[in-house]
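output the structure for:
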Amino acid sequence: MEIKRLTAEELDARIADFAALLHACVSEGASVNFIAPFTMADAESFWRRKVLPRLGEGGLVLLAVVMEGRIAGSIQLDCDTPPNQPHRADVKKVLVHPDFQRRGIGRAMMSAIEEEARQRGRWLLTLDTRSGDKGEPLYIGSGYQVAGIVPYYSRDVHRPAFDAATFLYKLMPWAPMDTAASGPAGAGNSIAG
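This is a model prediction of the structure:
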C-alpha cells in the first residue's frame, strides 16, 4: 500500500480516477455531502471545483492510497481555519473504494493524515460522520472522542429521509497544553508557556 500526498498538478492528471473513487463511494451510500442521482460528471466537478483550487492554494492536504494501479482511497486535511484556530484542522472526505474496503486502508490513511497535521503544527483534529456509519468505529478506534450528535443534519444519499451526524475530535499527543485543564469556554483553557 502506497500513501502519497498529491499536488494540484497530480490531482489534475488523475481527476478521472478520483471521480471514479467518489462516485463508487456515493453509489454505495457514503454520506459525503451528495445525494442520488450522482453522476461521474458530478464527481469530477467536485474534484475540479472544490478540491483542485484549494489544493493549489495550500490550505488543503490530499492524500491518496494507490493499490493495483488504482486510487483505492483518499483523505483530506483542511488547514484553512480562521485566525483564532491555527492549532486545528478538519479531517474530510475519508473515502475507501468499495473494491478495496476491509484491507486497513482507512486506518492507514488516518495515521498518515495525523502525521500531516503534526508537520503543520495542528494538534486538534475534528471531523463529522453520519451517525452509525461504518466509518464511525474507525474514527473512535483511532482515538477520536464524540463531541455530540446533531439530529436531522443531512439528507440521506438514497432515501427521502434525514440522518443524524456525529461530531468527533482528537487532541493529538503533541498538543502544548495540559489536556486535563480543558473544559467549557471561559474555564481558563489556555496554552501553557
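
going forward, measure contacts between C-alpha atoms and count neighbours the same way
OK.

quick one: the helices in this structure, in order.
Along the chain, the stretches classed as helices by DSSP state H are 8-13, 15-27, 40-46, 52-57, 105-119, 136-141.

compare with the first, here's sequence two:
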Amino acid sequence: MAGEAYAVGQVAAEELDGAAEELAGLLVDTVHGGGSIGFLAPLGLAEAVAWWRALAPEVAAERLLLWTVRAEADGRLAGTIQLRRAVPTNGRHRGEVAKLMVHPADRGQRLAGRLLAVLEERAAELGLRLLVLDTETGSPAERLYEAAGWTRVGSVPDYATDPAGVAHPTTIFFKALGG
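Here you go, the predicted model:
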C-alpha cells in the first residue's frame, strides 16, 4: 500500500509447506482476478495449496527458485515470482521466469519490478546467461518487461487461455544477462 516498506526474500524448500496456504490465497486471487498464469477459474484454495506444496522437491533441488515480497510492517504477502532453471545439460545457462504475481492491494508500488530485479541478479550469480518468459499479449506485464530491458521475440496466437478458458495470444520475451 502507498508508502509502505516491503522486503523481498527467497523461499527455501522447508519454508514452502508453511507458506503454501498464504501463497495459495494469492494464486486464487490472481486467477479469479483474470490473471493468465496457467490456471482456470474457479480455482479452489485446496487445489492451489496442493500445487504450491508439490513444488517443494523442485525447490529443494534448486531447479526452481522462489521469492516473495512482504510488507515489513506486518509480514503480509504482497507478491511472488519464480525462476525455473533449465534441466537439459545443453541448457544449463538459461532459465524461465514464471508466476509473477502481485496482490491487487499492493499494485502500483513497483513490487513486480523489484521481484524481477532480484530474480535477474540471482540468476546472473548462478551463471545463467539467458532468461525467457511469456506473458499475455496486451497485458500490463508487457510494459513491465519492456521497461526492464527485456527483448520481445514475437507473439504466438491462441497460446494460452485466460482463467475463463478464452484463448489469447502470448508474447515471448528474453533477456541476456551478460557473461
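
could I get the helices of structure 1 as a markdown table with mean neighbour count?
Below are these laid out as a markdown table (neighbours: other Cα atoms under 10 Å):
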| stretch | mean neighbour count |
| --- | --- |
| helix 8-13 | 15 |
| helix 15-27 | 22 |
| helix 40-46 | 16 |
| helix 52-57 | 16 |
| helix 105-119 | 18 |
| helix 136-141 | 15 |
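
ok, which of these comes nearest Asp156 of structure 1?
Asp156 of structure 1 lies closest, by Cα to Cα, to one member of these: helix 15-27, at 10.7 Å.

average gap between the closest one and structure 2?
Aligned to structure 2 and superposed, helix 15-27 of structure 1 gives a mean residue distance of 0.8 Å (mean Cα distance after the TM-score superposition for structure 1).

quick one: that helix aligns where in structure 2?
Mapping helix 15-27 of structure 1 onto structure 2 (TM-score structural alignment) gives residues 20-32.

ok, for the residue most central in space within structure 1, nearest residue in space, not its chain neighbours?
Geometric centre of structure 1, nearest residue: Lys92, 2.0 Å, by Cα atoms, centre = their mean. Nearest residue to Lys92 of structure 1, sequence neighbours excluded (Cα to Cα, 6 or more residues apart in numbering): Gln76, at 5.0 Å.

what do we get in structure 2 for the one you found?
Mapped onto structure 2 by TM-score structural alignment, Gln76 of structure 1 lines up with Gln82.

how many residues are close by its match?
By other Cα atoms under 10 Å, 22 other residues sit near Gln82 of structure 2.

mind listing what it touches?
For Gln82 of structure 2, the contacting residues are 64-67, 97-100, 119, by Cα atoms under 8 Å, 6 or more residues apart in numbering.

now the strands for structure 2?
With DSSP state E as the criterion, structure 2 has strands at 6-10, 64-71, 77-85, 94-102, 130-136, 151-161, 167-176.

most packed of the ones you listed?
strand 77-85 (a mean of 23; mean count of other Cα atoms under 10 Å).

what's the angle from that one to strand 130-136?
Between strand 77-85 of structure 2 and strand 130-136, the angle comes out at 130 degrees (axes from the mean of the first three to the mean of the last three Cα atoms, to 10 degrees).
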